[in-house]
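[1] Show me the folded form of this:
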Amino acid sequence: MEQEYIKLIFGLKLKQIRTDKNLSLFGLSKISGLSKSYLNEIEKGKKYPKPDKIAILSEKLDVPYDQMVSLKLDKNLAPIGELLQSKILKEIPLELFGIKESNLIDIVSNAPAKVNAFISTIIEIAQHYNFSRESFFLASVRSFQEANNNYFDDLEQQVLKFSKAYQVDLTSPFTSKDIEEILIEEYGYIINETELSTYEALENLRSVFVPKTKTLLLADGIDEAQRTFIYTKEIAYNFLGITDRLYTFPWIKFESFDQVLNNFYASYFAGALVIPKEALTLQLEAVFEKPSFDEALFIKTMNAFNASPESFYQRLTNILPKAFNIQNLFFLRFTHKLGTEKFHLKKELHLSHQHSPRANETNEHYCRRWVSLNVLRDISKSKKSHEFDIQMSNYVGDNARYLVLSSATKDPFREHQYRSISIGLLINKQLERKLKFLEDKNIKTEEVGVTCERCPIQNCEVRQAPALALERAAKNKKIEQIVEELNQKSVR
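    Coordinates of the predicted model:
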């Protein structure tokens, strides 16, 4: 058991016992003969008293010695103990969010009952939504991205430093062969393209890195863009000096929060290297200056880089807030299987504006008017490798309008599976100044909801379920009104 944890638990117990007996720190100091500052440090988990001091506290507070030193907490503090013992505060680098662990402990010790209720609520929500440890870590990284507008200048500078050191020309697309040469010559990698396919259980993996032999195993069927991303991510791990890392792509499980964060750093570096900021900014300016939306030019911009549509849209979330001051946006990735009416939201990111509601609604049906879902339907019925569409989405009830751009592609590793990537830009004065084509009448406009269960649109031709959530809310409001009327009448 860590000494720090033992000190924290003792401090929490001492403070609870003292407050239960209506004693101030000054009062406890008076009856025990121990200084107020010393007792304060004990309660904050900074010091652990010697046995003779514990004996004094035990006697003066009329609490058995064994109970004082026991690590078992009563029901009021048990969830806090579980949180501390889980080491979750150690696994998350709180300094990323400008938080000191000591500050959290102060909050816990000052209002243990309230914090206990809060923690219990979080645990209950997590269990209800099957919120795993990995999901918690990913949500933490997503919050970190949002807090920084998903732009990290230190990583952008590292990309420029790498390109100069290894003479990688960022003004024109490079191939995976260019990066492969650096991996082999500089970092001693061995590239193996046959071993991975011999393991049927690993069929969904694109790559596996074996650190002992510095061997990178690649899956059959990966295209040039995927290969380049895998290589540049490996470059990131090495060039940034990251050792606590994941060894598979996509990931299987995370051992620590650092691995989640480092995975994000490596992915960001890879995206910034393959899609350089200056080159993308110049091309986007050309798209935005057009009086009408030029789909061909936008697709040309997307294809100008050796990257997948997902990497391109992800990179937009870095560049638009920084280069164009477009900070209110969301990013969504959906998957869909042919022959089903199910659409699964696998990834989301929201910057500044809180696109509402923000999370997966259990067993609810996302709006079938979303362009994100329509491009999935289109590609599942066509033989195209890429479907693109653009839409003005008016969110009924939220008083919000988004310009949404969406691309769909086939999943090369799953039969009859498709995925769509979308970016939604909140339409406001700032966007109107930056995008000249917003008045283009050829861009279709749709009244949309979020899920059918919460959508107020009447007579929707693609509704998948009745608006049960709205009906419940309306019923409750009616009940409230009647009760209020009865109170006003003072019925006897």
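
[2] contacts and neighbour counts: CA atoms only from here.
    Will do.

[3] So which residues of the stretch 251-400 of the chain form strands?
    329-337, 343-351, 386-395, 400-410 (DSSP state E, counting those that start in this stretch).

[4] What sits closest to V448 if chain neighbours are left out?
    Spatial nearest neighbour of V448, chain neighbours left out: Y395 (5.1 Å); criterion: C-alpha to C-alpha, 6 or more residues apart in numbering.

[5] Quick one: residues contacting the one you found.
    Y395 makes contacts with R401, E447, V448, G449, V450, as judged by C-alpha atoms under 8 Å, 6 or more residues apart in numbering.

[6] Quick check on these: which are buried?
    R401, V448, G449, V450 (16 or more other C-alpha atoms under 10 Å).

[7] With secondary structure and distance to E41 as new columns, can those residues be given to me in JSON lines?
    As requested, the buried ones among the contacts of Y395 are arranged in JSON lines below (DSSP: H, G, I helix; E, B strand; the rest coil; distance: C-alpha to C-alpha, whole Å):
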{"residue": "R401", "secondary structure": "strand", "distance to E41": "53"}
{"residue": "V448", "secondary structure": "strand", "distance to E41": "56"}
{"residue": "G449", "secondary structure": "coil", "distance to E41": "53"}
{"residue": "V450", "secondary structure": "coil", "distance to E41": "50"}
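
[8] between those, which is nearest L349?
    For the buried ones among the contacts of Y395, the residue nearest L349 by C-alpha to C-alpha is V450; the value is 15.6 Å.

[9] Another for comparison:
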Amino acid sequence: MKIDPIRLIFGLKLKQFRLEKGWSLQELSERVNISPSYLNEIEKGKKYPKTEKIVELGRILGKDYNDLVSTDLKTVLGPMGEIMGNKFFTDIPFEFFGINPSDIIGMMVEAPVKFAALINTLIKIGRSYNVSVEKLYFAVLRSYLEIHKNYFPELEEVAENFMPDTEITEAVLKKYLRIEHQISTDLFDPQKKPALAGLRTILLPKKRKLFLNTHLSEKQRLYGLARESGFRHMGIKARPLTSTWVSVHSFDEVFNNFKASYFAAALLVPQQTLVREFRRFLLDSKWNAKRFFQMIDQFPVSEETVFYRLFSILPVHFGLEKLYFLKFQSVDGRPQLIKEIHLVGQHDPQENRNENYCRRWPGISILEEGEERKLKTQISNFEHLGHRYFEISLVKTNADGKKESITLGIEMEETIHSKIAFLEDLKVARKEVGQTCEKCPLFDCRERVAAPSVLYRQRQMNEIQKAIDSLN
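    Below you'll find the model as predicted:
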């Protein structure tokens, strides 16, 4: 639920005027003949009184009607005026994290100037880094996934109970959409409508028709139909109408799109099957790339979807919780990180837009190799940071002809060898790695593409601090 600035501003003013009189809610209630509970709802921005009650409140508080209803905050609450009208702030889905938007009113009233300074600072930081409301929504969703370890048993159950004992095929899902929801399917040709080339599916609600891109593979069509079936089966209303975001209207749309996508992946890659197959794979004492491909190719989805499903089940079913998922794309010969999720803390391989990622990361080095579809496994040792990770990376070419890599990383803790038997296999490469070239202490690295400038600056600052300390 979005914050309603009109209600919140009215509630802020009413509470401030009441406190100026030194009255409790009960005392104001007795004077104005409004229950304390209803007054409390008004002050929290949940309710908005009728005109006659506003007039009476103004008379009791010694304020004009306009003093109460105007959104111009001229009192000590003045710094909050710009905040309350700022879309960046009012669109934050506080309730998604268990925070009632009205609860922040207390902080506003207690220290409005400091609170306004804090929020304004966050807004300015967001603007400096070009953080739009849409980017905020996706950042919130990503944080939510990390908090829940990217596993949602209620969605798993919904997928398991959808058409049990039925093989999920394109024909089955089309029939389900047509009969159960009166949604027919059609095709659109991106060559005739080039502007739509980046879209896989388009829903036209008024025509009750789902359009599929003619250039989709069989797996992509099936996933698009499964996603649409998820929207329908779960009764989701607030949702995007296209597979790729054209515009974002609310956080509900973003979250519901995630739910439908999760449903589609869980439907097409059932957790019981994936857990059974992956457990067998991990118990083999030898790394076997061919067997890994056989395991992921049995599912009618993309390699990325299977990797993402592994990312979901590893914490719950294998006790491997310290994970990260990275997706790189080669853009003008340079690796660009386009997707990143971390579980249980922020791990060493992470986004850094202003520096050059370590070229020894398997997800980057595999991009520079010529093969169309290849696996690479590696134990990456961030010795200077005190962490080691087992990584599986896969390179593929996307529908636009661009090379992409996906990486599943697992932090190596004491118990990992009892869960992954092939870690001692020499086929699994071992490398010393860094975060970025600019921070890396591996001075003899042949893959380096930039000088360790950040490391030099840090060492210089350390020397300055030592010199200062020696003066004491």
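
[10] Ok, which of the strands of the stretch 251-400 of structure 1 comes nearest I88 of structure 1?
    Evaluated over those, closeness to I88 of structure 1 peaks at strand 343-351, with 23.2 Å, by C-alpha to C-alpha.

[11] of all the strands of the stretch 251-400 of structure 1, which lies closest to P112 of structure 1?
    Proximity to P112 of structure 1 (C-alpha to C-alpha) singles out strand 343-351 among those, at 32.4 Å.

[12] Tell me the residues of structure 2 aligned with that closest one.
    Mapped onto structure 2 using TM-score structural alignment, strand 343-351 of structure 1 spans residues 335-343.

[13] So F211 of structure 2 lies in a strand, does it not?
    Yes: under DSSP: H, G, I helix; E, B strand; the rest coil, F211 of structure 2 sits within a strand.

[14] residue contacts, it?
    T185, D186, L187, F188, T201, I202, L203, L204.

[15] Now check it against structure 1: what is it aligned to?
    So, by TM-score structural alignment, F211 of structure 2 is matched to L217.

[16] how near is that match to N399 of structure 1?
    50 Å (C-alpha to C-alpha, to the nearest Å).

[17] what's the helix or strand containing E52 of structure 2 in contact with?
    Assigned by DSSP states H and E, E52 of structure 2 belongs to helix 51-61. For helix 51-61 of structure 2, contacts defined as C-alpha under 8 Å, 6+ apart pick out F17, R18, K21, R31, V32, D64, Y65, L68.

[18] ok, now stretch 258-276 of structure 1?
    91-93, 137-138, 141, 155-156, 158-159, 170-171, 173-174, 228-229, 232-237, 242, 244-246, 254, 305-307, 311-312, 314-315.

[19] if we go to 7 Å?
    By C-alpha atoms under 7 Å, 6 or more residues apart in numbering, the surrounding residues in contact with stretch 258-276 of structure 1 are 137-138, 141, 155-156, 159, 170, 229, 232-233, 236-237, 244-246, 254, 305-307, 311, 315.

[20] And the buried ones among those, selectable in PyMOL?
    Selecting only the buried entries of those in PyMOL, with 16+ other C-alpha under 10 Å as the criterion:
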select buried, resi 137+138+141+155+156+159+170+229+232+233+236+237+244+245+246+254+305+306+307+311+315
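
[21] Give me the subset of the contacts of stretch 258-276 of structure 1 that lies in helices.
    137-138, 141, 155-156, 159, 229, 232-233, 236-237, 311, 315 (DSSP state H).

[22] Could you point out which of those is nearest to E200 of structure 1?
    Nearest to E200 of structure 1 among those: F229, at 23.4 Å, using C-alpha to C-alpha.

[23] tally of neighbours for the closest residue to the closest one other than its chain neighbours?
    Nearest residue to F229 of structure 1 in three dimensions, chain neighbours excluded: A270, at 6.2 Å (C-alpha to C-alpha, 6+ apart). Per other C-alpha atoms under 10 Å, the neighbour tally for A270 of structure 1 reads 25.

[24] same deal with T75 of structure 2?
    11.

[25] Equivalent analysis for K290 of structure 1, please.
    15.

[26] In structure 2, what residue corresponds to it?
    K290 of structure 1 maps onto D284 in structure 2, by TM-score structural alignment.

[27] Check whether that match really touches F422, as I assumed.
    Yes: using C-alpha atoms under 7 Å, D284 of structure 2 is in contact with F422, at 6.2 Å.

[28] before we move on, the earlier item: of all the strands of the stretch 251-400 of structure 1, which one is nearest K75 of structure 1?
    strand 343-351 (36.9 Å).

[29] mean deviation of the closest one from structure 2?
    On superposition with structure 2, the mean distance recorded for strand 343-351 of structure 1 (mean C-alpha distance after the TM-score superposition for structure 1) is 1.0 Å.

[30] ok, for T243 of structure 1, nearest residue in space, not its chain neighbours?
    Y237 (7.1 Å).

[31] Now do the same for that neighbour: its match in structure 2.
    Aligned partner of Y237 of structure 1 by TM-score structural alignment: F231.

[32] what do you get for I122 of structure 1?
    Match for I122 of structure 1 (TM-score structural alignment): L122.

[33] any idea which element that match lies in?
    helix 112-128.

[34] Mean deviation, that helix versus structure 1?
    Averaged out, helix 112-128 of structure 2 is 2.0 Å away (mean C-alpha distance after the TM-score superposition for structure 1).

[35] Contacts for that helix, please.
    Counting by C-alpha under 7 Å, 6+ apart, L77, P79, M80, I83, M107, M108 sit against helix 112-128 of structure 2.

[36] so which of those is the most crowded?
    Using other C-alpha under 10 Å as the neighbour criterion, M80 leads the contacts of helix 112-128 of structure 2 with 26 neighbours.

[37] any idea how far that residue is from F325 of structure 2?
    For M80 of structure 2, the distance to F325 of structure 2 - C-alpha to C-alpha - is 39 Å.

[38] and if you look at K402 of structure 2?
    19 Å.

[39] Residue in structure 1 paired with V172 of structure 2?
    By TM-score structural alignment, V172 of structure 2 lines up with D178.
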